[in-house]
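K.L.:
Below are the sequence and a predicted model for it; my questions follow.
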Amino acid sequence: MGAMTAPSAPAHDALGPHASAADIAGAVRRREVSAAEVVEAHLERIARVNPGMNALTVVFADRAREAASTVDSTLAAGGDPGPLAGVPISVKENIDLTWSATTNGWRGMAEAVPARDATIVQRMRDAGAVPIGRGNMPDFGMRWDTDNDLFGRTLNPWRPDRSVGGSSGGDAVSVATGMSAVGLGNDFGGSLRLPAYAAGVVGLRPSRGRVPRAAVAGYPVALTLQEFSVNGPMARTVDDVALALDVMRGVDATDPVSLDAPCVRDLPRRVGVVRSFGDGVDPRVVAGIERAAASLSRAGWEVVDVDPPRLEEAAVIWRRLSCTDMLMSLDPTDLGMPLGRSATAFLRDSTAAARPYETAREYAEAWAQRAVVAADWRRLQSEVPVILGPVSASRMRGPDYDLGGQDAADRAWRDLWLTVAANFLGLPSLAVPAGLADDGMPAGVQLIGPMFAEDAVLDAGRVVEAGVPALPAPPAGRADGE
């Protein structure tokens, strides 16, 4: 390989596979490159990379070119196309975009083209972003892997024998390999942060209500979806995630959960480190946590050890409530068509292991107990605002690791106690790479802040990002000779 001639560099850094969304938008706005050139470069990358990854289910070549032309025409006329001018984005299969069906990764919705864009999609498009493809996901986002009967499996760009995580796996791989600069996903139980960890990108789960999520007019929404699930961005840098958040955030008249709460500021620069819980944390995961903690310490943060209060209790209640609602919401009799094979197996195994609530009293008592857990966390975070710990207690396992019976379902859930606790409590949480582990996969950590303290976790994330070794491009996303 060393004797080969390297491919010619892109005409401008903004056209390269590692360009940040901020760099792309800045170059387009300064008219150093055109949005059309940016889109063509990304379409070429998709044509080369996506057949082997199956990350993008639909590619919007013609529509993306039209949108890029609109950005360029606005600039030529002296107008402002927005802070994301020309930035290619991917949109998860369960977020409405009128350019294609919102399938939720399920065959029963293969023709379900929405009548309007989701609010976050419209806000991104109004800011100049260009949807370039749809990100793959499991049926209704239920699994911690990305596979379905409609589109098939998404592969991990670092190692195909490892899961890419779920459920926003397609968008994570698209971002990691340079097919899009920002991915729009959602997080009910780690669905942004786990794929971000697996693919080596940054993923933000905002506070409950910070970013609008889908609410179908006239249809009831399960309480766990209202309380645990949020839309959020993925990108290759913390700054890009923050840029996308600024565009997407705020009240939406169609989403009764959305709000305009001010950001919590002026918090102590103190971080509590979680090194172990449950059955223990893999030493290679701990090594990433130590690198992140050292980066924060060098930057002047006070680093202390903490044990998150009622962590197992939070994870157990999250799981039992979630499985109770899933059984009601995803009944094949009501859906009119069965779920896919892997989703059916996951629902069967997880609900059997979780013991869904059987009575209204049990269900109500579980929601009441959340206030007890939340009070203990609030007391902790009044002293130690940011919690640093693993996204998963394990390194990413093989594809379908979350299937195979109740034991497999239990193991997958136990790895994510800290992750699902953030969903249970509605807290902002940022997944950030922490170098490369000795298994050839990215290491990663998450930073959990108090409610509405996104700025705190983003600030801490920038410090971690700057203080750990940068990741190379994943093997599946490298250009020839790179």
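P.N.:
Yep, that arrived.

K.L.:
When you work out contacts or count neighbours from here on, use the C-alpha atoms and nothing else.
P.N.:
Will do.

K.L.:
And the helices in the stretch 301-450 of the chain, which stretches?
P.N.:
Using DSSP state H, counting those that start in this stretch, the helices of the stretch 301-450 of the chain run over 311-329, 332-335, 341-354, 360-383, 406-414, 417-425.

K.L.:
Which of the ones you listed sits closest to Pro10?
P.N.:
For the helices of the stretch 301-450 of the chain, the distance to Pro10 is smallest for helix 417-425, at 38.7 Å, taking Cα to Cα.

K.L.:
got the angle for that closest one vs helix 311-329?
P.N.:
Using axes from the mean of the first three to the mean of the last three Cα atoms, to 10 degrees, the direction of helix 417-425 lies 60 degrees away from that of helix 311-329.

K.L.:
Contacts for helix 417-425, please.
P.N.:
For helix 417-425, the surrounding residues in contact (Cα atoms under 8 Å, 6 or more residues apart in numbering) are 187-190, 193, 227-229, 278, 311-312, 314-315, 318, 370, 374, 389-392, 428-429, 448.

K.L.:
From Glu66, how far out is Pro138?
P.N.:
Distance from Pro138 to Glu66, counting by Cα to Cα, to the nearest Å: 30 Å.

K.L.:
So these two - more neighbours on which side?
P.N.:
It is Pro138, of Pro138 and Glu66, that has more neighbours when counted by other Cα atoms under 10 Å, with 30 against 15.

K.L.:
Could you measure from that one over to Gly340?
P.N.:
Applying Cα to Cα, the value for Pro138 to Gly340 is 9 Å.

K.L.:
overlap in contacts of these two?
P.N.:
Common neighbours of Pro138 and Gly340, counting by Cα under 8 Å, 6+ apart, are Trp106, Asn148.

K.L.:
tell me the contacts of Leu380?
P.N.:
Leu380 makes contact with Pro308, Pro309, according to Cα under 8 Å, 6+ apart.

K.L.:
what residues does the strand or helix carrying Val247 touch?
P.N.:
Element membership for Val247 (DSSP states H and E) is helix 238-248. Outside helix 238-248, the residues that touch it by Cα under 8 Å, 6+ apart are 20-22, 119-120, 123-124, 127, 182, 202-204, 211-212, 232-235, 432, 458, 461-462, 465.

K.L.:
here comes the other one, which I'd like you to weigh against the first:
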Amino acid sequence: MTSPHPAPASAAEIAAAVRAGDVSAIEIVQAHLERISRVDPGLNALTVVFADRSREAAAEVDAALAAGRDPGPLAGVPVSVKENIDLIWSATTNGWRGLAGAVPARDASIVRRLREAGAVPVGRGNMPDFGMRWDTDNDLFGRTANPWNRERSAGGSSGGDAVAVATGMSALGVGNDFGGSLRLPAYAAGVVGLRPSQGRVPRAAVNGRPVALTLQQFSVNGPLARTVGDVALALGVMEGWDADDPMSSTAPPLADRAPQRVGMVQHAAGTEVDPEAAAGVDRAAASLRRAGWDVVAVEAPHLEEAAVLWRRLSCTDMLISLDPDALGEPLGRSATAFLRDSTAAARPYESAREYAEAWARRAAIAADWRRLQVEVPLLLGPVSASRMRAPDYDLGGREPADRAWRDLWLTVAANFLGLPALAVPTGLGADGMPTGVQLIGPSWGEHIVLEAGRAVEAGAPRLPSLF
């Protein structure tokens, strides 16, 4: 039966409507399930759909309201959860055949927090094997298509969740970002994606298993949504110290108000920026100026070096952690090609001395960024120096692997330094695809990033609805 109530446009509106009794959580979830059944067969964003379990969870939200209890700030909000985040309703596959049966014993801390806040998981978001590509495809579930143009990549690695949010199949997506894996799919799909500060949102339970140093330092969990306000709402639920993640911490008290100044990084260290991408940055800068921000030109310190170090360190660790002998089963075809091409181009470290010196250099680069961000707290620039390319654009040899990485120098620098970064849409380009920018803040400066993000969002042309 079709729900008589169309789903509200944002997570905040859904929760408010459910809490006010204007619509039931069951009706909201049913509307999203019906949307999934109509839309997802052509997009393949969701790998598993929790039809019965999501209805049961929604009924629990409605029962809490009927009993006079507060179901939480995300009451009835449908969410998708990426395939590498534990949710006991299905296997945590990481997009890899070797984990097709790996059903976790308990939910990840962020999933538990979202469910305790009233959110309802409706499905799992697709991803590439172990999240190591900038496109979303794998041998286990197949490819996720870009809803704006099937001839363009949906981005990766949180491509499934970004597409689900953009097309109204979920109101929030839960993913992670090791090298742009939230921000690039957000750019591709025309949604908002937040890479929080390192440690702000728990990443994963360690449970005695070794965790590569790059995963500890570069990767964070974060939300995808259709508005900046919804991302902020989700962050407030997901964040905070967690006993299972030794990298996690509680946000420090807010510092004195920082200068309302944004540094515009138009060109990524000499890399040519596509005119449409540059125009998106210009539109964002104009919106910030209208909102009272001082926008100045800056050069991001050691940008190319930061990107090179991120890549070499990442590839060094991937060669160890994703070795087929250690895994016991080979990676999928596209993941194998990506690992081969990227490591060939990146020159992984061969000695402990080189590896240690790279990490030592990180502290010096971080110090220069911190000094800059005292005076210019935010950096504004493109998520990618290019428009979204064709599917598999990051495969095909060393040259495509190099090009895909060079487009993302500014993006991976935020991962290298553990900084918060927000991807925000800035309207539709002449090519019919969303444009967008990212705002990179100082460590634990999400409040500044979100404030500026709201200004960019308010001044940007609205994207046409996909639902």
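P.N.:
Sure, I can see it. What you are looking at is a predicted structure, and each value in this text was computed from that prediction instead of being measured.

K.L.:
TM between them?
P.N.:
Here the TM-score for the pair of chains, by TM-score structural alignment, normalised by the length of the second structure, is 0.98; 464 aligned residues with a Cα RMSD of 1.0 Å.

K.L.:
re earlier: with distance to His12 of the first structure added, can I get the helices of the stretch 301-450 of the first structure in CSV?
P.N.:
Converted to CSV, the helices of the stretch 301-450 of the first structure look like this (distance: least, Cα to Cα, whole Å):
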stretch, distance to His12 of the first structure
helix 311-329, 47
helix 332-335, 49
helix 341-354, 43
helix 360-383, 44
helix 406-414, 43
helix 417-425, 39
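
K.L.:
Determine which stretch of these is the most buried.
P.N.:
Among those, helix 417-425 has the highest mean neighbour count (mean count of other Cα atoms under 10 Å), at a mean of 27.

K.L.:
against the second structure, where does that one fall?
P.N.:
Matched against the second structure by TM-score structural alignment, helix 417-425 of the first structure falls on residues 409-417.

K.L.:
what's the mean deviation for that stretch versus the first structure?
P.N.:
Here the mean offset of stretch 409-417 of the second structure against the first structure after fitting is 0.2 Å, by mean Cα distance after the TM-score superposition for the first structure.

K.L.:
Could you check how far the spatially most central residue of the first structure is from Gly183 of the first structure?
P.N.:
Nearest to the mean C-alpha position of the first structure, by Cα atoms, centre = their mean, lies Leu192 at 2.0 Å. Distance check for Leu192 of the first structure against Gly183 of the first structure: by Cα to Cα, it reads 10 Å.

K.L.:
so what sits against both of those two?
P.N.:
Joint contacts of Leu192 of the first structure and Gly183 (Cα under 8 Å, 6+ apart) are Ala172, Pro233, Met234.

K.L.:
Helix, strand, or coil at the equivalent of the last one over in the second structure?
P.N.:
When you say that, I think you mean Met234 of the first structure. With TM-score structural alignment as the criterion, Met234 of the first structure lines up with Leu224 in the second structure. Three-state assignment for Leu224 of the second structure (DSSP: H, G, I helix; E, B strand; the rest coil): strand.

K.L.:
Equivalent analysis for Val39 of the first structure, please.
P.N.:
Once three-state DSSP is applied, Val39 of the first structure turns out helix.

K.L.:
What's the match for it in the second structure?
P.N.:
Per TM-score structural alignment, Val39 of the first structure is aligned with Val29.

K.L.:
Am I right that its match is in contact with Glu56?
P.N.:
No: between Val29 of the second structure and Glu56 there is no contact under Cα atoms under 8 Å: 10.0 Å.

K.L.:
any idea how far the aligned partner of Trp367 of the first structure in the second structure is from Ala205 of the second structure?
P.N.:
Trp367 of the first structure maps onto Trp359 in the second structure, with residues paired by TM-score structural alignment. With the distance defined as Cα to Cα, Trp359 of the second structure ends up 24 Å from Ala205 of the second structure.

K.L.:
before we move on, what about Arg55 of the second structure?
P.N.:
When Arg55 of the second structure is compared with Ala205 of the second structure (using Cα to Cα), they lie 28 Å apart.

K.L.:
Likewise for Asp177 of the second structure?
P.N.:
For Asp177 of the second structure, the distance to Ala205 of the second structure - Cα to Cα - is 17 Å.

K.L.:
Compare those two (neighbour count), which wins?
P.N.:
Neighbour totals were compared for Asp177 of the second structure and Ala205, and Asp177 leads with 26 against 17 (other Cα under 10 Å).

K.L.:
Counterpart of the more buried one over in the first structure?
P.N.:
Aligned counterpart of Asp177 of the second structure in the first structure: Asp187 (TM-score structural alignment).

K.L.:
Tell me which helix or strand Ser90 of the first structure sits in.
P.N.:
In this structure, Ser90 of the first structure sits in strand 88-92 according to DSSP H and E.

K.L.:
The second structure: matching residues for that strand?
P.N.:
Using TM-score structural alignment, strand 88-92 of the first structure pairs with 78-82 in the second structure.

K.L.:
after superposition, how close is stretch 454-467 of the first structure to the second structure?
P.N.:
Mean for stretch 454-467 of the first structure is 0.3 Å (mean Cα distance after the TM-score superposition for the first structure).

K.L.:
Where in the second structure does that stretch align, residue-wise?
P.N.:
The aligned range for stretch 454-467 of the first structure in the second structure is 446-459, by TM-score structural alignment.

K.L.:
How far does that stretch sit from its chain's centre?
P.N.:
Taking Cα atoms, centre = their mean, to the nearest Å, the mean C-alpha location of stretch 446-459 of the second structure is offset from the chain mean by 17 Å.

K.L.:
and what of stretch 349-363 of the first structure?
P.N.:
The answer for stretch 349-363 of the first structure is 27 Å, by Cα atoms, centre = their mean.

K.L.:
what's the span of that stretch, first residue to last?
P.N.:
OK, stretch 349-363 of the first structure end separation, Cα to Cα: 20 Å.

K.L.:
just stretch 365-385 of the second structure next, same as before
P.N.:
Counting by Cα to Cα, you get 22 Å between the two ends of stretch 365-385 of the second structure.

K.L.:
Repeat that for stretch 454-465 of the second structure.
P.N.:
Start-to-end span of stretch 454-465 of the second structure (Cα to Cα) is 19 Å.

K.L.:
Stretch 45-64 of the first structure now?
P.N.:
By Cα to Cα, the extent of stretch 45-64 of the first structure from end to end equals 14 Å.

K.L.:
likewise stretch 128-136 of the second structure?
P.N.:
5 Å.

K.L.:
who's in contact with it?
P.N.:
84, 94-96, 126-127, 137-138, 143-144, 153-160, 181, 184, 331-332, 335, 338, 391-394, 404.

K.L.:
Which residue numbers in the first structure does it align to?
P.N.:
With TM-score structural alignment as the criterion, stretch 128-136 of the second structure aligns to 138-146.
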